[in-house]
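Undergrad: Below are the sequence and a predicted model; questions follow.
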Amino acid sequence: MKAGRLAWAPAVAAVAAALSAGCAPSSPDGGAQPAPSCAYVVEYDGRTYLGREETTVPLGRSLGPATRPACDDTPGDGDDGEGPVATTAYAVRGVDPAVAVAVADDGGTHRLVVAESVEDLPTELRKLTGGS
């Protein structure tokens, strides 16, 4: 009986190795190190907002200055990373600014950012984001 169980050991090890290879982080050049990337974070009115992909949102009035904090996603690589970036926060029509705002982004677009305290998007925001 013991020999029968040992016969499966190489097969189990091969499957485990194949599955774990898919879990390793990867980089654009195929190396094992993950590609550096700073999260799109915005600070406005004492709150932290997290960026989303949407850049077409109905803008309301300008709310004032906002900041993308400094980011050094690869410490020890010899550069200082990105410094803080000043931007402007705008209301999103129909949405409480405590829930989400839009910020001026590169290229003349405005990116939707949602307060990190928000767990479930309210109905008015789900309509703007296609339900996601």
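TA: Nice, I can see it. Numbers count the residues shown, from 1 in each chain.

Undergrad: contacts, neighbours, all on C-alpha from now
TA: OK.

Undergrad: who touches the longest helix seen in the chain?
TA: Ordering each helix of the chain by length in residues (DSSP state H) puts helix 2-21 first. For helix 2-21, contacts defined as Cα atoms under 8 Å, 6 or more residues apart in numbering pick out no residues.

Undergrad: buried residues in the strand or helix carrying Lys127?
TA: Lys127 is part of helix 123-128, with elements assigned from DSSP states H and E. Using 16 or more other Cα atoms under 10 Å as the test for burial, helix 123-128 gives Leu125, Leu128.

Undergrad: spatially speaking, which residue is in the middle of this protein?
TA: Ala39 (4.7 Å; Cα atoms, centre = their mean).

Undergrad: Take this one as well and set it beside the first:
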Amino acid sequence: MSWTGRSIGLLGAAAMVMSVAACTADSGGGGASCANVYTYQDSSYRDVANVEFTLGKKLGVATQPPCDDTGGRDESEEAVTTQTAYEVDGISPEVAIAIGDTPKTATFFAVGSGSELPPEVQKMIDGS
């Protein structure tokens, strides 16, 4: 393979890596642009790992907008994703909810911005 062929192959590989990275973190390094974020009743919730919780009653529908990490996406290209929102026992839905297709697949989501979690959620994580 010629030098030109190898260079084009390396540039193509680099472009693929950069496009994958673009979908995982924003240019400021502070957060994910394609993060697992849902909206329920005008509040945004992001997934939180390692939280043990008890599922409460069904609340309604949570929506997840399509990822637009590259800009220029036509709004008609993708529809939003919807899943069922559930209460989390012992915590207000204004603070946290569970989201999933079924109660068995529901995962924990909390309001918050950046790396800060609501104190009620932090207590659940810490086991207090």
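TA: Okay, I see it. Since the model is a prediction, treat every value here as computed from it, not as a measurement.

Undergrad: before we move on, the earlier item: can you find the partner of the residue nearest to the centre of the first structure in the second structure?
TA: Alignment note (TM-score structural alignment): Ala39 of the first structure maps to Ala35 of the second structure.

Undergrad: quick one: that match from Ser43 of the second structure, how far?
TA: Applying Cα to Cα, to the nearest Å, the value for Ala35 of the second structure to Ser43 of the second structure is 15 Å.

Undergrad: do the same with Lys104 of the second structure
TA: Lys104 of the second structure sits 23 Å away from Ser43 of the second structure, taking Cα to Cα as the criterion.

Undergrad: Between the two, which has more neighbouring residues?
TA: More crowded of Lys104 of the second structure and Ser43, by other Cα atoms under 10 Å: Ser43, with 14 against 8.

Undergrad: so how far is Leu117 of the second structure from the spatially closest residue to the more buried one that is not a sequence neighbour?
TA: Distance criterion Cα to Cα, 6 or more residues apart in numbering; nearest residue to Ser43 of the second structure, sequence neighbours excluded, is Val111 at 7.2 Å. Here Val111 of the second structure is placed at a distance of 7 Å from Leu117 of the second structure (Cα to Cα).

Undergrad: repeat for Thr81 of the second structure
TA: Counting by Cα to Cα, the gap from Thr81 of the second structure to Leu117 of the second structure is 24 Å.

Undergrad: Kindly report the same for Asp126 of the second structure.
TA: Taken as Cα to Cα, the span from Asp126 of the second structure to Leu117 of the second structure is 12 Å.

Undergrad: more neighbours, the two?
TA: Taking other Cα under 10 Å, Asp126 of the second structure and Leu117 do not tie; Leu117 has more neighbours (16 against 9).

Undergrad: just checking, that one touches Ala96?
TA: No: using Cα atoms under 8 Å as the test, Leu117 of the second structure is too far from Ala96 to be in contact (10.0 Å).
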